[in-house]
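Visitor: Could you work out the structure for the sequence below:
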Amino acid sequence: MDNIMVSAPNIPAPPWSESDLAAVLEDMSTAYAPRLFTVFEIAADREDARIHAWGMDFGPDESCWFHTADGGASGSISSPERLLRALRNLGDFRLVRHDAARADE
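Guide: Model (predicted):
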């Protein structure tokens, strides 16, 4: 198994007790969790908005996955910002990240 650095403070070196293991797993889950995002399409008159897509961003060294709200498209792209650039000729789209920043950022 590859060595993975954990950033949990005050955790002793392995092998871990059950409580230390639980703390390590929680820390790793938070540190490496994908960030969720929503892409909104804004009406030209700014009187309406709709969800265009949802996605998960796996970080700067990985890709992100997206799925459109109408089910018409899904796939991967290098970043949520790249998805916005791909949509810019179709209208006004906005990105909203709706979870906490990753612990390693």
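Visitor: okay, CA-based contacts and neighbour counts for the rest of this
Guide: Fine.
Visitor: From residue 39, how far off is residue 85?
Guide: For residue 85, the distance to residue 39 equals 12 Å [Cα to Cα, to the nearest Å].
Visitor: Show me which of those two is the more surrounded one.
Guide: Using other Cα atoms under 10 Å as the criterion, residue 85 and residue 39 rank with residue 39 on top: 25 against 12.
Visitor: and the more buried one, what is it in contact with?
Guide: For residue 39, the contact set (Cα atoms under 8 Å, 6 or more residues apart in numbering) comprises 51, 52, 53, 54, 84, 93, 94, 95, 96.
Visitor: Sequence B follows; please return its structure for comparison with A:
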Amino acid sequence: MTNINGWTSHTPALDLLISDPTGMQPLCGREEFTSLLRDIVADTAPRLFAVVQEYGDRVDGRVAAWGMAFEDHAEVISVEGHRRTRTASHEQALRAYRLGTRVVPQLMWP
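Guide: Take a look at the predicted model:
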């Protein structure tokens, strides 16, 4: 059974939120379109960074977390997987990994 909007009981619910592209012309050929998508990926890819903790003055250190720096925020997850945070910037991610005055975090870019 079809209703006034073209919906049937077999229509995936999310299709109701997306315009039907049937009848629309492709922007370009397959190769060019793939190239355009690769450019979008390259332009929007986040930068990977590590939050390292230095114990004392070069006494010891470790990678405490890994993060992705996006244009407008950063996502960080601890290496143990217990802490996941979203911060306004990659620099703000350091706050969560400072432990008193003896453990100082810093960013490192691979």
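Visitor: re the thing from before, please pick the buried ones from the contacts of residue 39 of the first structure.
Guide: Neighbour-count burial (16 or more other Cα atoms under 10 Å) applied to these gives 52, 53, 54, 84, 93, 94, 95.
Visitor: nearest to residue 16 of the first structure, of those?
Guide: residue 54 (37.5 Å; Cα to Cα).
Visitor: check contacts around the closest one.
Guide: By Cα under 8 Å, 6+ apart, the neighbours of residue 54 of the first structure are 36, 37, 38, 39, 66, 67, 68, 69.
Visitor: Which residue is the nearest non-sequential neighbour of the counterpart of it in the second structure?
Guide: Matched by TM-score structural alignment, residue 54 of the first structure corresponds to residue 66 in the second structure. Of all residues not flanking residue 66 of the second structure in the chain, residue 50 sits nearest, at 4.5 Å (Cα to Cα, 6 or more residues apart in numbering).
Visitor: isn't that neighbour right up against residue 65?
Guide: Yes: assessed by Cα atoms under 8 Å, residue 50 of the second structure is found in contact with residue 65 at 5.8 Å.
Visitor: Neighbour-wise, which one of the contacts of residue 54 of the first structure leads?
Guide: Neighbour-wise, the contacts of residue 54 of the first structure (other Cα under 10 Å) top out at residue 39, 25 neighbours.
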